[in-house]
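**Student:** I would like the atomic coordinates for the input below:
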Amino acid sequence: MGFPSPANDYIETRLNLDDIMIAHPAATTIIQEPGRILVIDRSVKIRQGDTVAFELFGEGHIGKLMGQSLITEEGEAIEGQALEDVVMLGCVTWIVLDVMERGGPTI
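**Tutor:** The predicted structure follows:
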């Protein structure tokens, strides 16, 4: 017998991004785009100001819900009759950005 290790208080588990970023696995979609990864949760109730993923004429977009319109990343507003062509994919809960510049000059 001996004394218990004082380091037992500092035992940590491995960092798991799934545990941090995915609250509802059955309702979560991950989309990889050049330079970023989007985590989209279909179970989250979308509210004003939320970033959302949507399709317009079969093309995927990201935008913000503002009032009765969607504001795209390019700053265009989709409103009125045009909203009938929008298919809402879900709320964007996380965006993981690639900040590494591959092939660029060394600073």
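
**Student:** going forward, measure contacts between C-alpha atoms and count neighbours the same way
**Tutor:** Will do.

**Student:** quick one: the strands in the chain, in order.
**Tutor:** Assigned by DSSP state E, the chain shows strands spanning 28-33, 36-41, 51-56, 59-66, 69-72, 77-79, 86-97.

**Student:** following up with a second sequence; could you model it the same way so I can compare the two?
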Amino acid sequence: MGFPSPAQDYVQRPLCLNQLFNVNGNTLLIETSSGWAVIDKSKRPDPGIVLLVNVDGYNQFARWMGDALITEEGEAIEGESLDGVTVIGPVIALISAVGRDDDCPVM
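**Tutor:** Here you go, the predicted structure:
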């Protein structure tokens, strides 16, 4: 029988999104064109934060500003137009993918 290796103190486990963001039944990981978005459906949306919303059957990101939702394109959804909007949840993290585009290599 030997003794435990001191190197065991420095062994690192691979990064796991489930552990980093406490992924559970209330958390969604959505793949986007630039990486991943982490959505927590259990958190209450606060004004000024980015939300994942469903508008006319399409998911998109929008910022809640006052009585309106401002989409990524700068369009405002307000008034009666909000009747067709379903808020899925606030975005708690955006994870950018690296190395997807060969025109912009990363070192």
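
**Student:** would you turn the strands of structure 1 into a markdown table with mean neighbour count and distance to residue 19 of structure 1?
**Tutor:** A markdown table is the format used below for those (neighbours: other Cα atoms under 10 Å; distance: least, Cα to Cα, whole Å):
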| stretch | mean neighbour count | distance to residue 19 of structure 1 |
| --- | --- | --- |
| strand 28-33 | 14 | 12 |
| strand 36-41 | 19 | 13 |
| strand 51-56 | 20 | 21 |
| strand 59-66 | 17 | 24 |
| strand 69-72 | 20 | 29 |
| strand 77-79 | 17 | 34 |
| strand 86-97 | 17 | 13 |
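
**Student:** just put those strands in TSV and tack on distance to residue 16 of structure 1.
**Tutor:** What follows is those, written out as TSV (distance: least, Cα to Cα, whole Å):
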stretch	distance to residue 16 of structure 1
strand 28-33	16
strand 36-41	15
strand 51-56	24
strand 59-66	26
strand 69-72	31
strand 77-79	37
strand 86-97	14
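
**Student:** tell me which of the ones you listed sits nearest to residue 12 of structure 1.
**Tutor:** Set against residue 12 of structure 1 and scored by Cα to Cα, the strands of structure 1 come closest in strand 86-97, at 23.9 Å.

**Student:** how big's the offset between the closest one and structure 2?
**Tutor:** Compared with structure 2 after fitting, strand 86-97 of structure 1 has a mean deviation of 0.8 Å; criterion: mean Cα distance after the TM-score superposition for structure 1.

**Student:** elements contacting that strand?
**Tutor:** strand 36-41, strand 51-56 (3 or more Cα pairs under 8 Å, 6 or more residues apart in numbering; DSSP states H and E).

**Student:** with structure 2 superposed, average distance for the last one?
**Tutor:** In the superposition with structure 2, the aligned residues lie an average of 0.5 Å away from strand 51-56 of structure 1, counting by mean Cα distance after the TM-score superposition for structure 1.
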